[in-house]
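Student: Build me a structure from this.
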Amino acid sequence: MKYFAVLLPMADKEKSALYRPDHLAFLEKMRDEGHVRVNGKFTDGSGGLVIYRADSYEQCEEFVKQDPFIVEGARDYEIIEWEAVWNED
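Tutor: Below you'll find the model as predicted:
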């Protein structure tokens, strides 16, 4: 399993506010299914970051394209494969 950092820069603030509940529900579902490790917004309002777990870039992009923020044009996205090192306490 690979990890991917997905940047979600702001594309449309009004759409982002409107679809935020759907986006958060989507991420919760993806976390429950083991596809999302962590997510959060940037404090400057410029967007957010999601760390996905997927077998390939293509699978990650399939997940990302299901996000209501992407579907509705509220955010853009950039996917970068990430070699994660975890500190498991």
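Student: make it CA atoms for all contacts and neighbour counts henceforth
Tutor: Noted.
Student: biggest helix in this protein by residues?
Tutor: The helix spanning the most residues in the chain, taking DSSP state H as the definition, is helix 13-32.
Student: one more to put side by side:
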Amino acid sequence: MFIVLLRFGANRAAAPRFMEGHRAWLDQGHAEGIFLLSGSLQPAAGGAILAHGLSRDALDDRLRQDPFVAEGVVEAEIIAITPGRADPRLAFLAG
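Tutor: Model prediction:
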């Protein structure tokens, strides 16, 4: 499982031009069950994604397809987590 931090980069001002593509990219990740959660970093610092069910290499490939990453709007930081314990509602993540 991974936490992906998408912090605004040097090309932040171009975000509106690539927002539609970024949202479609997020929608695809959610529809495929790879992205469990996505949202904004506060205050206005970028975004974050909780991803699972793929390798680090596959995640890197997927991130390169995000228009925000490709165009330098954000820079991705990936944090790998090996779940050990979880609330019963999230037990599927610890398996």
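Student: What does the superposition give as a TM-score?
Tutor: The TM-score (TM-score structural alignment, normalised by the length of structure 1) is 0.84; 87 aligned residues with a C-alpha RMSD of 1.7 Å.
Student: Give me the helices and strands touching the longest helix of structure 1, please.
Tutor: strand 36-41, helix 68-71 (3 or more C-alpha pairs under 8 Å, 6 or more residues apart in numbering; DSSP states H and E).
Student: any idea of the angle the first one forms with helix 13-32?
Tutor: Same thing as strand 36-41 of structure 1. 160 degrees (axes from the mean of the first three to the mean of the last three C-alpha atoms, to 10 degrees).
Student: Report the mean distance between strand 36-41 of structure 1 and its aligned residues in structure 2.
Tutor: For strand 36-41 of structure 1, the mean deviation from structure 2 after alignment is 0.6 Å (mean C-alpha distance after the TM-score superposition for structure 1).
Student: picking up where we left off before, most neighbours per residue, which of the helices and strands packed on helix 13-32 of structure 1?
Tutor: helix 68-71 (a mean of 20; mean count of other C-alpha atoms under 10 Å).
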